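>>> Make a model of this:
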Amino acid sequence: MPTAALVGVALLGGLVGLVVPPLARRFATPPARPRPVRGAWVLLGPTVAAVVYGSLAVARGDDPALPVFLALAAVGLVLAAVDLACLRLPNPLVLAAGLLALAGLAGEAVLADDPDRLLGALAGSAVAGAAHVLLALLPGSRLGFGDVKLAAVLGLPLGCLGRDALLTGLILAHVLHGALVLGLLAARRVRRDTLLPLGPALLAGAWLGALVG
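Below is the predicted model of the structure:
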């Protein structure tokens, strides 16, 4: 991808980052009594979004499914902000992400005459969803059904990129979450019974999986 196009995609990401806080506030509703989605995110959001968009353009610039990944990243940023604010992954946002991924990848498979990528996406969704259902059923698990649904959605783009991307994305999500939990416990910022959002880690893992897949 030409340098000018990469810069344009990164700038687009920065603009997406600007609209994330008001959208997140719209979905961060009671009864969770969320903290306002502002402050650090208002300052860091455009930078984070620009990095996400720019890195995806670098890694997947030759992939015709890049617009699908960018659209999913936009919804994912809103989901991450909401989950950080009130430990919720709203169904409308997760459903929108799923429909975007499924429709976009199906259209790309038809245009490229490559049904294997769509089959890989569906298989990835099934594997990711089933794995997280099993994790949610483990004794003492704090995995919510919203996390299970988000994992199944993220399995679509990762699955279309292949097994390595899927495994990398799923494993890194839990490695990142586990490292964060251990760090917060060591710093005595949380207790063992403190609920922490998994959505941002799932999204970060999927992003990293897309970069290396």
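>>> drop to CA atoms for contacts and neighbour counts, all remaining ones
OK.
>>> Please report the number of neighbouring residues for residue 79.
As a burial measure, residue 79 scores 27 neighbours (other C-alpha atoms under 10 Å).
>>> Show me what the helix or strand in which it is found is packed up against.
Per DSSP states H and E: residue 79 is located in helix 66-86. On a contact count with 3 or more C-alpha pairs under 8 Å, 6 or more residues apart in numbering; DSSP states H and E, helix 66-86 meets helix 3-27, helix 40-60, helix 91-111, helix 199-212.
>>> one more, for comparison:
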Amino acid sequence: MSAAALVPVALVGALVGLAVPPLARRFATPPDRTGADPEPRPTVWAWLSPMVAAVVFVGLAVARGDDPALPVFLAVAAVGLVLAGVDLACLRLPDPLVRTAALLALGGLTAAALLAGTPDRLLGALAGAAVAGAAHVLLALLPGSRLGFGDVKLAAVLGLPLGWLGRDALLAGLLLPHLLHGGLVLGLLAARRVRRDTLLPLGPALLAGAWLAVLLV
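Next up, the predicted model:
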């Protein structure tokens, strides 16, 4: 994809990033007793979100510019940014957002496979979702595991686009999130910012690992 074509992609990403903080607040914080949304508070994330979203979108466009499923990757990334914001705020991955990402991924990849005449890639996407979901179910069932079933469902959804790209992308997408999360936990423990029993969100690592896997394959 040419540099000129990346400019509108970056602008769309930045616009998505502007919408992420208020959407994340809406899902992370329930309305008050009068039914009104709580007063929003400006955060560092609110300022960084447009830049992060632009980088995410441009990275996907550079890596998958010739893939008919690029719009699907961008749509899933947009929902993923909101999910990351919610998980960072309240250690929760709301089902409505995960379902939205799943519908966008499954519907978009089905359309892309039919339009491109590559139904085998859709089968690969479905297999990727099954493998990613099953692997994380096993991890969640391990004694002492802190993996929540929201994380399991998100991993299965991310298995769709990763499976579309093939075995290498799926394997990277399964391993990278846990390497990122483990490194972060060790760093925070070394800095004494958390304790061993502190719960930390895994959703952002799942999303970041999947994004890196797309860029690396």
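>>> ok so, going back, return the most buried member of the helices and strands packed on helix 66-86 of the first structure.
helix 199-212 (a mean of 23; mean count of other C-alpha atoms under 10 Å).
>>> Pull up the aligned stretch in the second structure for that one.
Helix 199-212 of the first structure lines up with residues 203-216 of the second structure when matched by TM-score structural alignment.
>>> what's the average distance of that stretch to the first structure?
Stretch 203-216 of the second structure, aligned to the first structure and superposed, deviates on average by 0.5 Å (mean C-alpha distance after the TM-score superposition for the first structure).
>>> how far does that stretch sit from the chain's center?
7 Å (C-alpha atoms, centre = their mean, to the nearest Å).
>>> Also stretch 194-205 of the second structure?
For stretch 194-205 of the second structure, the distance to the chain centre is 17 Å (C-alpha atoms, centre = their mean).
>>> Could you give me the buried positions within that stretch?
Buried positions in stretch 194-205 of the second structure, judged by neighbour count with 16 or more other C-alpha atoms under 10 Å: 200, 201, 202, 203, 204, 205.
>>> Minimum distance to residue 122 of the first structure: which of the helices and strands packed on helix 66-86 of the first structure has it?
helix 91-111 (8.5 Å; C-alpha to C-alpha).
>>> Residue range in the second structure corresponding to the next helix or strand after the closest one, please.
For helix 91-111 of the first structure, the following helix or strand on the C-terminal side (DSSP H and E) is helix 115-137. Per TM-score structural alignment, the counterpart of helix 115-137 of the first structure in the second structure is residues 119-141.
>>> For the counterpart of residue 164 of the second structure in the first structure, list the residues it contacts.
By TM-score structural alignment, residue 164 of the second structure lines up with residue 160 in the first structure. Contacts for residue 160 of the first structure (C-alpha atoms under 8 Å, 6 or more residues apart in numbering) come out as 117, 118, 119, 120, 121, 122, 124.
>>> got those residues as TSV, with distance to residue 97 of the first structure and neighbour count columns?
Shown next, in TSV, are the contacts of residue 160 of the first structure (distance: C-alpha to C-alpha, whole Å; neighbours: other C-alpha atoms under 10 Å):
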residue	distance to residue 97 of the first structure	neighbour count
117	18	22
118	16	23
119	18	17
120	18	21
121	14	27
122	14	22
124	15	28
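>>> Which one of those residues is nearest to residue 75 of the first structure?
Residue 75 of the first structure lies nearest to residue 121 out of the contacts of residue 160 of the first structure, by C-alpha to C-alpha, at 18.4 Å.
>>> contacting residues for the closest one?
Going by C-alpha under 8 Å, 6+ apart, residue 121 of the first structure touches 105, 155, 156, 157, 158, 159, 160, 161.
>>> Output those residues in TSV; the columns should cover secondary structure and distance to residue 88 of the first structure.
What follows is the contacts of residue 121 of the first structure, written out as TSV (DSSP: H, G, I helix; E, B strand; the rest coil; distance: C-alpha to C-alpha, whole Å):
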residue	secondary structure	distance to residue 88 of the first structure
105	helix	26
155	helix	20
156	helix	21
157	helix	22
158	helix	23
159	helix	25
160	helix	27
161	helix	28
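>>> Please report the distance of the closest residue to residue 15 of the second structure other than its chain neighbours from residue 57 of the second structure.
Sequence neighbours aside, residue 50 is the residue nearest to residue 15 of the second structure in space, at 6.6 Å (criterion: C-alpha to C-alpha, 6 or more residues apart in numbering). With distances taken as C-alpha to C-alpha, to the nearest Å, residue 50 of the second structure is found 10 Å from residue 57 of the second structure.
>>> any shared contact partners between the two?
residue 13.
>>> In the second structure, what residue corresponds to residue 171 of the first structure?
Matched by TM-score structural alignment, residue 171 of the first structure corresponds to residue 175 in the second structure.
>>> Let me know the helix or strand that its match is in.
Of the helices and strands defined by DSSP H and E, residue 175 of the second structure is found in helix 167-190.
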